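Enquirer: Next one to model:
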Amino acid sequence: MFLITGATGNNGREIVKQLLAAGQSIRILIRDQKKAADLKALGVEIATGDFDHPERLEQALQGIEKALLLSANTPQQVEQEQNFINAAKRARTKHIVKFSAAGADIDSSILILKWHSQAEQYLEQSGIAFTHLRPTFFMQNLLQFAAPTQTEVYLPFADATIAMVDIRDIAAVATAVLTENGHADKAYTITGSEALTMNQAVEQISQVRGNLLKYVAVQPENFKQRLMQWGQSEWFADALTELFTPIAHGSQSAITTAIADVAKKQPVTFNQFTQDYASVFKG
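Expert: Now for the predicted structure:
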């Protein structure tokens, strides 16, 4: 049995679904059972708790050999992930798959990337086998930024190319890592098979929408203000702007073969993504 954290988020939910499709038994750790009613109906086991209560974490990890560590980006992220790793060690969990981010680096000036790296290093030093998953910008992020009511996409990416990845492919890699041997003590940067500019991506979205969508390359400070106008807290708006800004300088332009190598499948192309989500883009 696997323990999956972050199961009610977009990535966690897709990982759960692919593990279930592979015939695996799953326990999920959630704070609010109401948010997981659909997953419970699929047959997953529910453990209630959160990263701030180590005793509940240890209970959830009992009998678990492999676990997925996927937590939200918050100022308490490193401490919370350390709590999970410590609980896993006490529960004798053998392998933790850490959901991280492309560019995670202990020396990074970008807080989220630094925090991911700090948690990675703590896991590496724990004595538990580890695998780090480091995906790039998710294609599904554009479902929010290019909502049907919008005529313009505001992102701070300039004209840089981005090797965006579909979360279904991230889940395929995670499923392979959890269910197969040979992935211990490795890190995978997960990208799509093509690097597109945001202008190119928005053009393809326009085609499936049937009406024009325009990309506006905003400056970071303007992007932050828009995030706050959309209801994000100032802390998260700052953190997301800081995370996205290096993309304009090509930080996510490189393409890897992790999906083909690990999940043994070809990555979803951006064109396929837009076709699959056409009804969402059209509203």
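Enquirer: C-alpha only now, for contacts and for neighbours.
Expert: Will do.
Enquirer: Which elements pack onto the helix or strand where residue 226 lies?
Expert: Residue 226 is located in helix 220-229, with elements delineated by DSSP states H and E. Under the contact criterion of 3 or more CA pairs under 8 Å, 6 or more residues apart in numbering; DSSP states H and E, helix 220-229 touches helix 234-244.
Enquirer: To compare against the first, here's the next sequence to fold:
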Amino acid sequence: MYVIFGASGNAGFATAAALRQAGRAVRAVVRDTRHGARLAALGCEVALADLTDLASVAAAMRGAQAVQMLCPVPVADADPEATMRKVIDVAAEALRADPPETVLALSDYGAELDANTGITRLFHYLEEQLKPIAGRLILLRSAEHMQNWRRTIPAALASGVLPSFHHPLNKRFPTVAAQDVGTASAELLLDAARGNGTRVVSIEGPRRISAAYVADVLAEIGGQEMVARELPREQWTPVLLRAGLSERHARLITDLYDVHNAGKIDVEFGMHERRFGKTELIEVFAPIVAGLRTEARLQGA
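Expert: From the prediction side, this is the model:
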């Protein structure tokens, strides 16, 4: 049995689908029963779990040959760092009590850094907690997900201006489609030839991009003029607070982009096992823009 946490998300769903296509039994773990229908349609066993509750997480893992761990950053949480650390601690305790043959953790570029890297610091904590537990541990570190731009796209299409935390606008940085991360995860879980120990794998997309390139892609899809603009550093926190984030959540993001713009978030130096997704940015953005336009038409009808 392959147990996939976060199976309703883009990466987790892709992992579950690939494993089912390979004929493997999959238990898809979700936090809301409303997200289970399409996973059940794949032939997955669907389990409901509260990631902060040990009994719930342990029950979801029971009988697992392999577990894919995803520790999402909580949304609308006053203290997302404390909540995420609790989720990690609960997962680690459940794995210690009943360790599967393989644990794969979805992690981040820069997770090797023991420093103030904002959100990425929590993935460092995840990796450190799992290393002493799993006999066969795979750390799949991914670049920034292309889907993260979705929060910015509606305002950009409305104004013709794409605000960017990435400075400068021509700086090229790694990014990846979430579904490519999920597919790579399934391939790694199915690779039974590897022995025990910790295996670190990085994944990013087919090309590195810039904020200016993101604006060009949006202009092409939207059929309109689009310009990227650096969001001044002093505006980062106010913008995030207006978007509904708590002060502590906003700080995690601003700290991350500070180190990102300083060039410190990338593939770990000397790391040899690298993978590259095939999905281009335009393939991710096109359905997002189409969906937004459909919503606008329905609201205007």
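Enquirer: returning to what we had before: okay, the helix holding residue 226 of structure 1 sits on what stretch of structure 2?
Expert: Taken onto structure 2 by TM-score structural alignment, helix 220-229 of structure 1 occupies residues 233-242 there.
Enquirer: Can you list the neighbours in contact with that stretch?
Expert: 165, 247, 250-251, 254 (CA atoms under 8 Å, 6 or more residues apart in numbering).
Enquirer: And the helices in structure 2?
Expert: In structure 2, the segments counted as helices under DSSP state H are 10-21, 37-41, 54-61, 80-97, 119-130, 153-159, 178-190, 211-222, 233-242, 247-261, 281-300.
Enquirer: Need the max-distance pair from the contacts of stretch 233-242 of structure 2.
Expert: Farthest-apart pair in these is 165 and 247; separation 17.0 Å (CA to CA).
Enquirer: re earlier: what comes up buried for the helix holding residue 226 of structure 1?
Expert: By neighbour count with 16 or more other CA atoms under 10 Å, helix 220-229 of structure 1 contains the buried residues 220, 223-224, 226-228.
Enquirer: quick one: that helix to helix 234-244, angle?
Expert: For helix 220-229 of structure 1 against helix 234-244, the angle by axes from the mean of the first three to the mean of the last three CA atoms, to 10 degrees is 140 degrees.
Enquirer: Would you work out how far apart the start and end of stretch 43-62 of structure 1 are?
Expert: 19 Å (CA to CA, to the nearest Å).
Enquirer: One more: stretch 183-196 of structure 2?
Expert: For stretch 183-196 of structure 2, the first and last residues are 22 Å from each other (CA to CA).
Enquirer: So what touches stretch 195-208 of structure 2?
Expert: Stretch 195-208 of structure 2 is contacted by residues 109, 131, 134-143, 172-177, 181, 267, 271, 273-280 when judged by CA under 8 Å, 6+ apart.
Enquirer: ugh, typo on my part, it should be stretch 284-293 of structure 2
Expert: By CA under 8 Å, 6+ apart, stretch 284-293 of structure 2 touches 146-147, 150, 153-154, 177, 218, 221-222.
Enquirer: how about these in CSV, adding neighbour count and distance to residue 55 of structure 2?
Expert: Converted to CSV, those look like this (neighbours: other CA atoms under 10 Å; distance: CA to CA, whole Å):
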residue, neighbour count, distance to residue 55 of structure 2
146, 22, 34
147, 17, 32
150, 14, 35
153, 21, 39
154, 16, 40
177, 27, 33
218, 24, 45
221, 15, 47
222, 17, 48
